[in-house]
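Visitor: Provided below are the primary sequence and the corresponding predicted coordinates.
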Amino acid sequence: MKLFATLTLAALLPLSATAQAAELELDIGPASRSWQSAELLAHPQARQIEIAEDVSYKRAMHYRAVPLAVLLSGVQPGDHLQAVALDGFAAELPAALLLAQSGAQAWLAIEGPTQPWPALAAGKPSAGPFYLVWQNPEASQVGPEQWPYQVAAIRKLAPVAERFPALLPAADADASTQAGFALYQKHCMACHRLNAAGDSAFGPDLNIPHNPTEYFAEGFLAAYIRDPQSMRRWPQGKMPGFSETVLSEAELQQLLGYLRHMATRKQPDAAL
């Protein structure tokens, strides 16, 4: 309950107060603790970094940040972590990716109360108070959903397949469908539930009452995933587009195959 109390309190505070009183909850086992912004800004391994192509700001950005791995004491490469944002976005993250010493490097950027970051868009807040950013993300195929901003907590949890069996393909599903399930976890689960299964409270369920493969005409769902605004002009829409550099054509077809497969495995009672 402490996690959600923290989320609720932070969500009610003005932006300036949130930046000044920000607290990050780490629920990672014996080393669990909370960090105040001031503590992280003064951390001995904090430094100024440049993110050449920031996913959220769409330009180069500079942050004071701490290598995320140094905050994850006791976490092992085989563990599974989840970063929860103030708006209910819940990014599922393999610990091995966050702990890696080569390839992409994960940083926790900290917004300073006297140096607030710019707004993400007109009328919107900044990406603070805490933002998971990456240097060299292409080296480890880090996707845009693995850049959670306004992070309030990082938790160690059981893998997705154990927590949410309602997401699993049939035991005899082919390798392409299984690959689609892995892509769903990486690219979709941070915002969406499916069969009412998942921790995100951000986007709509993708199977109940209807799966998008059931109501999008042939080819239109793929186009929507590539560029949502090209299909439905909605300035307030938050879904990002997934270019071929993020989700190859082969991977897109695997993801669509998983969704089509899950349309035959609805669990409507799960929504009750």
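Guide: Thanks, I have the structure now.
Visitor: Every contact and neighbour count from this point should use C-alpha atoms.
Guide: Noted.
Visitor: which residue ranges form the helices in the chain?
Guide: Along the chain, counting by DSSP state H, helices occupy 2-12, 15-20, 37-41, 95-99, 160-163, 175-187, 212-215, 220-226, 228-231, 249-262.
Visitor: What residues of the second one count as buried?
Guide: The reference is to helix 15-20. Buried residues in helix 15-20, defined by neighbour count with 16 or more other CA atoms under 10 Å: 15, 18-20.
Visitor: Now find how far off-centre that helix is within its chain.
Guide: Centroid separation for helix 15-20 versus its chain: 22 Å, with CA atoms, centre = their mean, to the nearest Å.
Visitor: thinking again about what came up before, so which of the helices of the chain gets nearest A52?
Guide: Comparison of those against A52 by CA to CA identifies helix 95-99 as nearest, at 18.9 Å.
Visitor: packing partners for the closest one?
Guide: Contacts defined by 3 or more CA pairs under 8 Å, 6 or more residues apart in numbering; DSSP states H and E place helix 95-99 against strand 105-110.
Visitor: For stretch 164-183, buried residues please.
Guide: Buried residues in stretch 164-183, defined by neighbour count with 16+ other CA under 10 Å: 164, 166-169, 176-178, 180-183.
Visitor: Please disregard the earlier target; I meant stretch 64-72.
Guide: Using 16+ other CA under 10 Å as the test for burial, stretch 64-72 gives 64-69, 71-72.
Visitor: One more to weigh against that first structure:
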Amino acid sequence: MRLLLATLLLVIAGAPRAATLTIDTGAGPRALTTEQLLSRADVREVRVPDDVSYHRETRYLAVPLKALLPGVAADAHLQFVALDGFAAEIPAEAVVDGRGAEAWLAVEPPGKPWPALGAGKAGAGPFYLVWTSPAAGHIGPEQWPYQVATIRVLADPASRFPAMRPADGLARDAPERHGFTVFQRNCITCHTLNGQGDAKLGPDLNLPHNPTEYLRADMLRTLIRNPQDLRRWPQSKMPGFDRAVLSDADLDDLVAYLKHMSMRKAPH
């Protein structure tokens, strides 16, 4: 009996464990396991010609994301929280009506782990948001969160984090206002500002000092375009933002927003 029990314990210990995804659309969280997702009738093999994370063509078993979000309106806001603290903010419209782009939740099969994302790094599993025809919906690289643990419907960042907002008196077409939009799309996934935000990867971008206070404008632009061109650091997790993702005009407005917020520091 003892031998049988020991054998069973070894089998259980060695068996691949199912991952669990938590989805909360406002009616309370619900948990979906890997097996539940892979047993759905709408699971498909999806071909991704240019995977943002793996930088090559990939194929996944995946579920249409909008099928997992019944009742979510196009004007809602989605947050994807990863195991490492990355928090992607994506308008629900991109998922519900991507204008040609289609969002898929790729599911890592138990016992068949996806490749590592680099030397010493884990893979993109257990859950990864991938897109087909992303250019049609103007989907950027920050909207491909991997290692996803939780999907939530929340208010948009401007509502949740008032200390991030630029001054109310700015003109509607002010560069600082558009820069805040750029910040929400590209920076809020990793950084807080004025102590507000859900991301846990990068430093706060206003406290105690804003990068416009210690970097020349050209050096700040270099850092954003390709961090390794400014500081060679193998462990850096910050991606670069080339012109296909962040135009020169958007970059200028982002810098204008950061400079503006350097004069709007929250007490700390």
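Guide: Thanks, I have it. Treat the numbers as computed from the prediction; the structure is a model and nothing was measured.
Visitor: After superposition, what is the TM-score?
Guide: Here the TM-score for the pair of chains, by TM-score structural alignment, normalised by the length of the second structure, is 0.91; 254 aligned residues with a CA RMSD of 1.6 Å.
Visitor: Reformat the buried residues of stretch 164-183 of the first structure as JSON lines; add distance to P268 of the first structure.
Guide: As requested, these are exported to JSON lines (distance: CA to CA, whole Å):
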{"residue": "F164", "distance to P268 of the first structure": "15"}
{"residue": "A166", "distance to P268 of the first structure": "11"}
{"residue": "L167", "distance to P268 of the first structure": "13"}
{"residue": "L168", "distance to P268 of the first structure": "15"}
{"residue": "P169", "distance to P268 of the first structure": "16"}
{"residue": "S176", "distance to P268 of the first structure": "25"}
{"residue": "T177", "distance to P268 of the first structure": "21"}
{"residue": "Q178", "distance to P268 of the first structure": "22"}
{"residue": "G180", "distance to P268 of the first structure": "22"}
{"residue": "F181", "distance to P268 of the first structure": "20"}
{"residue": "A182", "distance to P268 of the first structure": "23"}
{"residue": "L183", "distance to P268 of the first structure": "23"}
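Visitor: what's the farthest-apart pair in those residues?
Guide: F164 and S176, at 20.1 Å, using CA to CA across these.
Visitor: quick one on the thing from earlier: of the buried residues of stretch 64-72 of the first structure, which belong to strands?
Guide: Counting by DSSP state E, the part of the buried residues of stretch 64-72 of the first structure found in strands is 64-67.
Visitor: and those residues as a markdown table, adding distance to A122 of the first structure?
Guide: Converted to a markdown table, those look like this (distance: CA to CA, whole Å):
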| residue | distance to A122 of the first structure |
| --- | --- |
| R64 | 24 |
| A65 | 25 |
| V66 | 28 |
| P67 | 30 |
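Visitor: ok now stretch 50-66 of the second structure, how far from the chain's centre?
Guide: Using CA atoms, centre = their mean, the offset of stretch 50-66 of the second structure from its chain centre is 14 Å.
Visitor: against the first structure, where does it fall?
Guide: On the first structure, the counterpart of stretch 50-66 of the second structure by TM-score structural alignment is residues 53-69.
Visitor: Return the closest of the buried residues of stretch 164-183 of the first structure with respect to L255 of the first structure.
Guide: G180 (4.1 Å).
Visitor: could you measure the closest one against W117 of the first structure, distance?
Guide: For G180 of the first structure, the distance to W117 of the first structure equals 36 Å [CA to CA, to the nearest Å].
Visitor: Name the residues that touch stretch 136-152 of the second structure?
Guide: Stretch 136-152 of the second structure has contacts (CA atoms under 8 Å, 6 or more residues apart in numbering) with 20-26, 52-53, 78-84, 86-90, 94, 98-101, 123-131, 134, 185-186, 189, 245.
Visitor: 7 Å instead, please
Guide: Outside stretch 136-152 of the second structure, the residues that touch it by CA atoms under 7 Å, 6 or more residues apart in numbering are 21-25, 52, 78-83, 88, 90, 94, 98-101, 124-130, 186, 245.
Visitor: The first structure: matching residues for that one?
Guide: Using TM-score structural alignment, stretch 136-152 of the second structure lines up with residues 139-155 of the first structure.
Visitor: center of the first structure - which residue?
Guide: A91 (2.8 Å; CA atoms, centre = their mean).
Visitor: And the strands in the second structure?
Guide: Under the criterion DSSP E, the second structure carries strands at the ranges 20-24, 30-33, 44-48, 58-64, 77-82, 87-91, 102-107, 127-132, 148-154.
Visitor: Quick check: which of these is nearest to H260 of the second structure?
Guide: Nearest to H260 of the second structure, of all the strands of the second structure, is strand 87-91, at 22.4 Å by CA to CA.
Visitor: so how far is E39 of the first structure from the equivalent of R17 of the second structure over in the first structure?
Guide: Aligned counterpart of R17 of the second structure in the first structure: Q20 (TM-score structural alignment). From Q20 of the first structure across to E39 of the first structure, the span is 12 Å (CA to CA).
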